[in-house]
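Participant: Quick one: sequence plus predicted model below, questions after.
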Amino acid sequence: MTLPTLQDAIDQAGSPIRLMWKPNAPRWSPPVVPPEFVGWREEQKASYETVALSDLCHHMTDLFIEGPDALRLLSDYSVNNYDDFAIGQAKQCVVVTEEGYLVGDTILTRNGAEKFNLVGVPSSLAWIRHHGATGDYDVSFSLDPDSATRKGGDPVLFRYQLQGPRALQLVEQAFGGPLPKTKFFHSAPVTLGGRTFHALRHGMAGQPGYEFIGQWKDGEFVKQALLEAGESFGLVQVGAWAYATNTLESGWIPIPTPGIYTAPELREYRESLPALSFDGMNALRGSFFSENIEDYYTTPYELGYGRLISFNHDFVGRQALEQARKHTTRERVTLVLDPEEARRVWGADLELRETMLRCRVEADDQVVGMTFDTAPMVLRGTVLSLALIDKKYATPGTEVTFVWGEHPGPGTDPDADLGFDRIKATVQIAPYNEYARTGYRAND
């Protein structure tokens, strides 16, 4: 029996947006990890005040790539510069279509001369895997899905993220001294209790920290060692709810809509993806509704990834990006919602769980952008939202309106008056966190 493809699903639904628009769909939450350990507020604060431990073992997909043509494949299908890409180094790997629309971004690490690991949202992993398998490349692939879709068994790797102002002190306590001096987004082999694994210098909440990555069989020992060492540093385990908020201040947009649903030349690619793939199931919802799914597409320049694009090599989408850098009309910003109005909508305790709704941003009686990620931030005393808005309104301090609600979708006018809550907001820079803007690469 032949399983339906993404293209089959689009054809049956009548359009990509009719397939993808799912009002009131369940909120995304990392699998396996409990929603809270000691309460999401305390867990969120720990990343900024003491030290937080996040379990990243279960919610991301790993693609292991090996072979003499692995680097050529990555160079052909991503925008990044691979000159001097060292073993142990990591990159934010950005993948685009021929039209220059973002497919996705993931973390790429080089584990050997011909060994690489892509980890993150499945969209760009599927893209790389497809073109590696159908093109003239001597490569092999091994896929480890996230724990929500893996058909039994444990993950291949453990990943524990330690971050916060006391993270480096905790690391010294656990390892009996400082780790090897390591540049941002580089890793070093480390040993703890006879187990050898890697420490990647990285953080997600605009704070210093590490990700510890190794074979699954060693994961529980490493986790317990970090928890024991953390008792004297105020370590807090982070649950799924708080973890999902820690990208807001660092300015990273986790799940932009991949630009794969409409181009005729990508029909074969859509036919290679199952209807029940991530790209077929990832719901769109919120107050920003358009019948044209291309209104949800993004480019690397809009998301702040321009510094990652290297024109020193040919890659799919190069020509489109050379044009896009001259004509980008939207900019990534942080919206700071008015605290009183936010409490009017979500209550005194701002009981809004992290949400990836696409919400309207309005100014001068018109739609000027949309949001991607919205959540309450305890230490800010209000709600922050990452958005793309017209450059005319992107200057910090500009006042706009955030529109909260869920449009029913096809059959209702996109601009219909549906009684949505409107909240005053002020545009600020992204990343909002100063350390994320200035400190991540201070050790490069």
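Facilitator: That came in fine, so what should we check first?
Participant: CA only for contacts and neighbour counts going forward, please
Facilitator: Will do.
Participant: Grab the nearest non-local neighbour of residue 369.
Facilitator: Leaving aside its sequence neighbours, residue 369 sits nearest to residue 389 (C-alpha to C-alpha, 6 or more residues apart in numbering; 4.0 Å).
Participant: Next one for the comparison:
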Amino acid sequence: MSLRRTPLSKQHIELGAKMVDFAGWEMPIQYSSIITEHNAVRKAAGIFDVSHMGQIFVRGPDAVKFLSYITTWNMERQKDGDCRYCHILNENGHIIDDTILYTINANEYLLVPNASKISEIRDWLLNNSNDFDVIIEDLSDTYFCLALQGPEAPRLLGQHLNTSVNSFQLKTFNEVIVSGTGYTGELGCEIIGPLDQIEFHWEALVDMGAIPIGLGARDTLRLEKGYLLSGQDFKGMETTLETNYAWVIDWDHEFIGREALISQKQTKYPKLSGILLEDRGVLRPGCSVYYNNNKISELTSGSLSPTLRKGIGLSYIDLAIGSKITIVVRGKHLNGRVVRTPFL
């Protein structure tokens, strides 16, 4: 089965990108080097083609009630122009996907699922919408998403669209949405709109100095901030509480999975925690974690932090912050400790 491509595939190849299979899409993993691209975002501004992400619109008089029921957040608390990160759970409290919900107005919302979860989330919404007066429209195949990230991103956005946007706020320009969101922990925005406009935005921002960034640096950037990666840090059997993301839950409303989470709160369970390597080495997903010479877990995420120049990772463990552990890297036990996230 052939891989899907974004409309910028030709531009990526012309820029020398190494293309890889990511969730069924041919995507750029890097253009130069992951460390160079990572540092460009931390110090200046980078631009990501993330058009593999989904765009599902929910409209109608019951949109607020429906999305409050479907997600961990009470959308009645949101105002027009607000963006909110939340989780979509099944009845057991397990995470189906994490997403950002965009409040375009009281009757229209945009939900952005991860690329590998688009059809599953669309079907989940449809199957749970029978009691609500809503229209669910999946426009993922006709919309693009570009992420402009880094300390220089606000300046470039101002030059490009003569606008600014606050963190987790959005503005609309006809069919285009500009939101103060991202996956790097830096200042910046995401631009979402019809596919036929993607080249205009990409080429203008690159000409202004935005550095094209691949998925490799996107992963190290998000890991330094402790952000979850779908399919890696959660695979369908983990709860929001276990991922250490209880802050995305508004307990004062009814939502799918709420009762399961309330029950879990009364028990003891491992939580996704930060792992900082104290010895020299590079952590990778799947590395074994040991405590008192006993294997207790494995890393769900792991890499070398270009900023800290140390190995960092995430793992589901039940240990206090500061606990000494070892991680097996290429057959050797390397020293590390449990730390809070974000790493920086």
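Facilitator: Received, thanks. Everything quoted here is computed from the prediction, not taken from an experiment.
Participant: so what number do they get for TM-score?
Facilitator: Put the two chains on top of each other and the TM-score (TM-score structural alignment, normalised by the length of structure 2) is 0.82; 319 aligned residues with a C-alpha RMSD of 2.6 Å.
Participant: now the residue nearest to residue 369 of structure 1: how far from residue 366 of structure 1?
Facilitator: 12 Å (C-alpha to C-alpha, to the nearest Å).
Participant: between these two, which one's more packed in?
Facilitator: With other C-alpha atoms under 10 Å as the criterion, residue 389 of structure 1 and residue 366 differ in neighbour count, and residue 389 comes out ahead with 25 against 11.
Participant: what's the counterpart of that one in structure 2?
Facilitator: Residue-level alignment of residue 389 of structure 1 against structure 2, with TM-score structural alignment as criterion, gives residue 317.
Participant: if I look at the residue sitting nearest the centre point of structure 2, how far off is residue 219 of structure 2?
Facilitator: Geometric centre of structure 2, nearest residue: residue 183, 5.3 Å, by C-alpha atoms, centre = their mean. The gap separating residue 183 of structure 2 from residue 219 of structure 2 is 9 Å, by C-alpha to C-alpha.
Participant: does residue 45 of structure 1 sit in a helix, a strand or a coil?
Facilitator: Taken by DSSP: H, G, I helix; E, B strand; the rest coil, the conformation at residue 45 of structure 1 corresponds to helix.
Participant: What is the neighbour count of it?
Facilitator: When neighbours are defined as other C-alpha under 10 Å, residue 45 of structure 1 has 19 of them.
Participant: these two touch, right, it and residue 380?
Facilitator: No: the pair formed by residue 45 of structure 1 and residue 380 falls short of the contact definition of C-alpha atoms under 8 Å, at 10.3 Å.
Participant: dump the residue contacts of residue 67 of structure 1.
Facilitator: Counting by C-alpha atoms under 8 Å, 6 or more residues apart in numbering, residue 67 of structure 1 makes contact with 114-115, 138-140.
Participant: Could you rerun that using 10 Å?
Facilitator: Applying C-alpha atoms under 10 Å, 6 or more residues apart in numbering, one finds that residue 67 of structure 1 lies in contact with 113-116, 137-141.
Participant: Compare those residues and tell me which has the most neighbours.
Facilitator: The most crowded member of the contacts of residue 67 of structure 1, judged by other C-alpha under 10 Å, is residue 116 (22 neighbours).
Participant: distance of the counterpart of that one in structure 2 from residue 102 of structure 2?
Facilitator: Under the alignment (TM-score structural alignment), residue 116 of structure 1 pairs with residue 109 of structure 2. Going from residue 109 of structure 2 to residue 102 of structure 2 by C-alpha to C-alpha gives 5 Å.
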